[in-house]
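In: got a sequence here, can you build the structure:
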Amino acid sequence: MLVKPKAKNARAKRFLVAREAKVVENPKTAIIVRGSSTSQVILDTLKDLYALHKPHAINFTKKNQIHPFDDETGIEFFSRKNDSSLFAIGMHSKKRPHNLILGRTFDYHLLDMIELGVEKCVPIKDVGNPTCAIGARPLMVFNGETFAQDERMILLKSLLLDFFRGEDSDRVSLKGLEHVITVTAGPAGPNGEPGLVFLRTYTIDLKKSGVRQPRVELTEMGPSLDLRIRRVRYPADDMWKQAIRMPKELKEPKVKNITRDGLGDKYGRVHLGKQDISKLQTRKVKALRKRLDSRPAKKQRTE
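Out: You can find the predicted model right below:
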């Protein structure tokens, strides 16, 4: 367990307060860590991941003796020091060649991570096409049923969405959509294990189409990665409940008897008590008055 630092002066206190939990959190920062032994494939992969995540990314150029599956204290130290909640670690060994680890932390403690083998990498520099602007958020497309069925693929999808989501916004302009990342699940292995995962990145070109909606063309930008899932570490139940808990300020107040359908239309239900129609006040007109014939006849006086 890491000891929480204490403020020694007012400046340090303001610094620690800025790092505390907020109702609306800052964009997640990712640290790109280089292991003690790497290959050119891993170096190109880490460089491109850093380019896609800028400006909310920190690149470690020096070698680090770090193995999060064996000892998680190292990555937790880096997470607290750099105020980051995402990490990507690249390393290379004979047992696990071209190894890439993607993971998340919560409250500077390791939450979950997944180990991937990079079997093929075509970096951005080798493609040579125009790239997107720094800080642009991508469109994410996931192809394959396994992303909703297999637990390892579900975790990979969650990590990739968290890694490339960027800043939250209420509105998106068409001109701001500059690139798209497609993740396709390959055929499963003979024992049911997930197959290769193909990650491709394209730039979006909006062309004139003669109508209001533009014609969309995709141009390969890079990187192009062929990944294979290796080891997985799932989050603990208690930590996961804390990580996905929504603040009270962001919860919509529950309104009774109001529902929405699948199209987003709002419907309200009003409950009325039992009404007595005989006592209902109506307009007093001559046609609604009681006729004289309906009145009881008066008794005649007998002599």
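
In: CA only for contacts and neighbour counts going forward, please
Out: OK.

In: for the stretch 151-300 of the chain, just list every one of the helices.
Out: 151-164, 237-243 (DSSP state H, counting those that start in this stretch).

In: residues contacting the first one, please?
Out: I take that to be helix 151-164. Contact with helix 151-164 is made by 30, 52-53, 86, 102-104, 114, 137-138, 140, 142, 146-148, 194, 229, 232, 234, as judged by C-alpha atoms under 8 Å, 6 or more residues apart in numbering.

In: narrow the residues you listed to those in helices?
Out: Per DSSP state H, helices hold the following members of these: 52-53.

In: which of the contacts of helix 151-164 are buried?
Out: Buried members of the contacts of helix 151-164, counted by 16 or more other C-alpha atoms under 10 Å: 30, 52-53, 86, 102-104, 114, 137-138, 140, 146-147, 194, 229, 232.

In: which of those residues fall in strands?
Out: Counting by DSSP state E, the buried ones among the contacts of helix 151-164 place 30, 86, 102-104, 114, 140, 229, 232 in strands.

In: closest to Val255 out of the residues you listed?
Out: Val255 has its nearest neighbour among those in Met140, at 33.8 Å by C-alpha to C-alpha.

In: ok, for the closest one, nearest residue in space, not its chain neighbours?
Out: Ile181 (5.1 Å; C-alpha to C-alpha, 6 or more residues apart in numbering).

In: count of residues packed around the one you found?
Out: Residues lying near Ile181 (other C-alpha atoms under 10 Å) number 21.

In: before we compare anything, build this one as well:
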Amino acid sequence: MFSDLRAPSSLEKARPHHKAKNARSKRFLTNRAPKVVENAKTAIFVRGSTTSQVILDTLKDLYALKKPEAINFTKKNEVHPFDDETGIEFFARKNDSSLFAVGMHSKKRPHNLILGRTFNYQILDMIELGVERCTPMREFQTQACAIGMKPLMVFNGEGFGTDPQLIRLKSVLMDFFRGEDADMVSLKGLEYVITVTASPPSANGETGLVFFRAYTTSLKKSGVRQPRVELEEMGPALDLRVRRVRNPVEDMWKQACKVPKELKQVKVKNISRDGLGDKYGRIHLGKQDINKIQTRKVKALKKKLDDRPAKKQKTDSAAAE
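Out: As a prediction, this is how the structure comes out:
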């Protein structure tokens, strides 16, 4: 995989310790306390003070894809994350969320969508997108996927490996739809696919459009063991353009990506794995004497008569007489 930004690990709740007064508050604090393996990240979807129908449809469909780890705010809120962080950080602390999506609309920035992440209830990074076109899920005749399913995400385009803005967008989107960690993948459980395609940059160097599409999967008979997979567009279909990006502070990013000691693999001496997961071991043997190794008794390996010890040669001569 190309050099991609690491998504913040599960160690994302470095909170001060509070003493519980009763059993209910103890359960509440235990649920929010740092864990070795964290729960799936929750996202909040916030409406700005002024919104458009395009933004409302976008937030509604993204909320439908993110459920049940999502909280939708139906009332208008005076939030501007790039100008004032306090509003989003307050909502993140109150709802114990690590992801947020804010939709707003203005003459300067029409159909504006902001996606971001928080660490320790502080904004880690965020990216501002302009929704050029939105085809909501209700306009597609395809049946929507079940709630809580993990998607297969496909990123197309060279920009996701070279353009810093698109690399940041890929990292944020993967964190949004990551869900809970899974050790194995079942084809029957893979109900929908999200594709994100980046168009080539324009002649003046500006980042092109980013096409966000979602498809449902259906398994058909193929005559072999593996079924034939067909895709049917489910929606939403979004045409996005990157406007502004806020990168994380280096120290906060390192702390967010820190892996707990319990999850680090203990390195075993002389044992390694290749890219496919096959295990290889290296065995160290002592010095070997070739003359003592039992080999096939072929004529080429037998000692010559002159090379044998003198006592053995004398015995053979006496036997010949």
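
In: still on that earlier bit, dump the residue contacts of the corresponding residue of structure 2 for the residue nearest to Met140 of structure 1.
Out: Alignment note (TM-score structural alignment): Ile181 of structure 1 maps to Ile194 of structure 2. By C-alpha under 8 Å, 6+ apart, the contact list for Ile194 of structure 2 reads 151-154, 212-215.

In: could those residues be laid out in JSON lines, adding distance to Pro34 of structure 2?
Out: Shown next, in JSON lines, are those (distance: C-alpha to C-alpha, whole Å):
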{"residue": "Pro151", "distance to Pro34 of structure 2": "26"}
{"residue": "Leu152", "distance to Pro34 of structure 2": "28"}
{"residue": "Met153", "distance to Pro34 of structure 2": "28"}
{"residue": "Val154", "distance to Pro34 of structure 2": "31"}
{"residue": "Phe212", "distance to Pro34 of structure 2": "33"}
{"residue": "Arg213", "distance to Pro34 of structure 2": "35"}
{"residue": "Ala214", "distance to Pro34 of structure 2": "33"}
{"residue": "Tyr215", "distance to Pro34 of structure 2": "35"}
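
In: returning to that earlier point: now the ones in strands among the buried ones among the contacts of helix 151-164 of structure 1 in a markdown table, with distance to Pro123 of structure 1?
Out: Listed next are those as a markdown table, based on distance: C-alpha to C-alpha, whole Å:
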| residue | distance to Pro123 of structure 1 |
| --- | --- |
| Ala30 | 20 |
| Leu86 | 22 |
| Leu102 | 18 |
| Gly103 | 22 |
| Arg104 | 24 |
| Ile114 | 22 |
| Met140 | 19 |
| Ile229 | 20 |
| Val232 | 25 |
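
In: from the residues you listed, which is closest to Leu272 of structure 1?
Out: Closest to Leu272 of structure 1 out of these is Met140 (48.5 Å), distances taken as C-alpha to C-alpha.

In: tell me how many other residues crowd Asp239 of structure 2.
Out: Count around Asp239 of structure 2 with other C-alpha under 10 Å applied: 20.

In: aligned counterpart of it in structure 1, please.
Out: Under TM-score structural alignment, Asp239 of structure 2 pairs with Asp226 in structure 1.

In: so its match touches Pro123, yeah?
Out: No. Counting by C-alpha atoms under 8 Å, Pro123 is not a contact partner of Asp226 of structure 1; they are 11.8 Å apart.

In: can you get me the start-to-end distance on stretch 117-131 of structure 1?
Out: End-to-end distance for stretch 117-131 of structure 1, by C-alpha to C-alpha, to the nearest Å: 25 Å.

In: the stretch 201-321 of structure 2: strands as residue ranges?
Out: With DSSP state E, counting those that start in this stretch as the criterion, the stretch 201-321 of structure 2 has strands at 210-220, 228-233, 237-246, 271-273, 279-281.
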